[in-house]
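Enquirer: Structure for the following, please:
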Amino acid sequence: MEIMSKRSKLEEIVLIIIGVFLLAASVNMVYEPIGMVTGGVSGLAIVIKHYTKNIISGGIPVWVSNTVINIPLFIVAWFVLGKKYIGKTLFATVCFSVALSIVPRVNLEHQDLLLAAVYGGVLGGIGLGLVFATYATTGGTDLLSAIVNHYIKHHSVGKMLMVIDGTIVALGAVVFGLQKAAYAVIAVYITTKVMDSILEGFKFAKLAYIISEKNEEIAQEILTDMDRGVTGISTMGMYMRKERKMLFCVVSQKEIIQIKDIVAKKDPKAFVIVSDVREVMGEGFIEYRQ
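Expert: Below you'll find the model as predicted:
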């Protein structure tokens, strides 16, 4: 049983499509209708739409600006970063533009800016989490940050992204006011937290330390019935000065229940410690990627 094995191409495509549609919903149903700019190319597109209302009826659609701005970024990235880098990101970006053109512009919360920040943050966080889980991005400022970092290596991609997105949020403050910009910062914070939770949810596991007089029987049942590896670590109880083996086993969150049942059945007096593991790499868990 694997927590997160290497996904098939189809699974990654499905995750990307679901993710970009949720992200598009946050833009079309929350941010754009109320003028809340949370950074990114989509945020810049919201500003462009506002400024072009007097030129084109309704302004230039967000999906059009998102597409036009990303085209030169991908051309530059192709030559600077290589085609391998932009493969899935190109697909995700195209899907995002399509989603922006399809998802209806419906104002979910036109009065309460705090609720709007929460709605947008949750939708966007889940969407980005699903896309990032496939090791792709939606292009835009992420791609621009990577390009700039290629030439200015003493600043990380994260710092570059913060500066670029911060500039776009500041532009949004000038256009739509400081109050909406303040709530945009809240939305960004919620997006980050939700996105991290989504990504960590794929990686969480449980670590069990088992100290028992019947460690051989417990280990054998875990190996045969659960098909999980177990490591025996030599330990010494400092009170009794007695050497014994301590079992070390990493399993999924669901499997920890079975571990505890096995231990309780074999040795009700066993000492068991269970802790959370944020990420596990190796056989049976997350595969290493080059």
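Enquirer: all contacts plus neighbour counts: C-alpha atoms, from now on.
Expert: Fine.
Enquirer: can you give me the helices in the protein?
Expert: The residue ranges that make up the helices of the chain, judged by DSSP state H, are 9-26, 32-34, 40-51, 62-80, 83-102, 113-132, 141-151, 157-176, 178-201, 215-225, 255-266.
Enquirer: out of those, deepest packed?
Expert: Greatest average neighbour count among the helices of the chain goes to helix 113-132 (a mean of 25), per mean count of other CA atoms under 10 Å.
Enquirer: Can you pull out the residues in contact with it?
Expert: For helix 113-132, the surrounding residues in contact (CA atoms under 8 Å, 6 or more residues apart in numbering) are 15-16, 18-27, 30-31, 92, 108-110, 137-138, 180, 183-184, 186-196, 198-199.
Enquirer: Return the distance of residue 157 relative to residue 151.
Expert: Look at residue 157 and residue 151: by CA to CA, to the nearest Å, they are 11 Å apart.
Enquirer: Would you do the same for the sequence below? I want to compare the two.
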Amino acid sequence: MQKKLFPASELLHCLGILGGTLLYSLGMNLFVVPAGLYTGGIMGLSQLLRTFLLRATGWAPAIDIAGLINYAINLPMLLLAWRRLDHRVVLKTLLSVTGTTVFLSLVPRTDILSGDQLARCLIGGMLCGCGIGLLLWMGGTSGGMDLLGMMLIKSGSHTSIGHVNLCWNLMLYTICACAFSLSTAIYSILFSFVSTTAMDKLHMQNINVEVTVVTKILNPEMEHEILVDLHRGITRIDGIGEYTGDPVHVFYILVSKYEIGRLRAIIMKYDPHAFIVAKDGAVIYGNYKRKV
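Expert: Down below sits the predicted model:
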């Protein structure tokens, strides 16, 4: 069976990633930047560098150059990730970083909630979190610490990316408190909390799902798509259907929740009558590939 060079599902994923970057940029330029707040991660560093640069030079650009600084920092990380990670993930991350840079430059910085710091913090956090959650759902990443986390997992490191993120953001917000004000740091932390909560509601990568498939068809192409295209292992058990007495094949597969649709499409393509059972919330120990 000949594979399409660029299937329609990938085009939809790319459009979803661009939609996520647009949502994120709207949250940043309409709420976060006018409020003088700072995000975490590499974008937070980019915002700090932008502020210090503009203060030192007196430069007043028409656009927010934090996106350009973020792009410059992410490029070498993307080159390193190209050697270590799935190229599709890296290309989607390049698309998300590029989209973020472009939209941050195009969306005007407009303070639509002047003086209401809490509302700007909450609404900006929800928009940014939903934007990042959407692009993660579509198989991309926001770059920066996400890429670092994926490379740590790929290398088999026992370093917790959560701890790395926590220490990094603690450093950034300490700088905010010292360089600007304590209230700036506190509102920035609140923004990050709201953003992370909204992102988690959309991002389903960390929800593990047990999938059991019962089929009468044993098709090597179906197994190949699951193993190679979906990058998931299969445990196969051959048995007998008790009611019919016919031979059946039982596949046991572990996936993340957002991969369920792709897995079901692969199975239905080869056996529309397959029996599929999916169970959320599996707790897994041992050799299981977690995707960031």
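Enquirer: Next, the TM-score between them, please.
Expert: Here the TM-score for the pair of chains, by TM-score structural alignment, normalised by the length of structure 1, is 0.62; 208 aligned residues with a CA RMSD of 3.2 Å.
Enquirer: of all the helices of structure 1, which lies closest to residue 243 of structure 1?
Expert: helix 215-225 (12.8 Å; CA to CA).
Enquirer: Onto which residues of structure 2 does the closest one map?
Expert: Under TM-score structural alignment, helix 215-225 of structure 1 has no counterpart anywhere in structure 2.
Enquirer: Same question for stretch 177-187 of structure 1.
Expert: On structure 2, the counterpart of stretch 177-187 of structure 1 by TM-score structural alignment is residues 181-191.
Enquirer: For residue 289 of structure 1, grab the count of nearby residues.
Expert: 6 (other CA atoms under 10 Å).
Enquirer: What's residue 94 of structure 2 aligned with over in structure 1?
Expert: Residue 94 of structure 2 maps onto residue 90 in structure 1, by TM-score structural alignment.
Enquirer: how much space between that match and residue 46 of structure 1?
Expert: 21 Å.
Enquirer: now swap in residue 33 of structure 1 and tell me
Expert: Distance, residue 33 of structure 1 to residue 46 of structure 1, by CA to CA: 9 Å.
Enquirer: mind checking how far stretch 56-64 of structure 2 is from the chain centre?
Expert: Averaging C-alpha positions (CA atoms, centre = their mean, to the nearest Å) puts stretch 56-64 of structure 2 31 Å from its chain's average.
Enquirer: now stretch 82-102 of structure 1
Expert: Computed by CA atoms, centre = their mean, the chain-centroid distance of stretch 82-102 of structure 1 equals 17 Å.
Enquirer: just checking, residue 29 of structure 2 touches residue 104?
Expert: Yes: look at residue 29 of structure 2 against residue 104 with CA atoms under 8 Å: they come within range, at 6.9 Å.
Enquirer: out of everything not next to it in sequence, what's closest to the match of residue 94 of structure 2?
Expert: Distances taken as CA to CA, 6 or more residues apart in numbering put residue 139 closest to residue 90 of structure 1, at 7.0 Å, once the chain neighbours are dropped.
Enquirer: With residue 109 of structure 2 instead?
Expert: In space, residue 109 of structure 2 is closest to residue 29, 4.7 Å off (CA to CA, 6+ apart).
Enquirer: one step back: what's the overlap in contacts for residue 157 and residue 151 of structure 1?
Expert: Between them, residue 157 of structure 1 and residue 151 share no contacting residue, judged by CA under 8 Å, 6+ apart.
Enquirer: Noted, bye for now.
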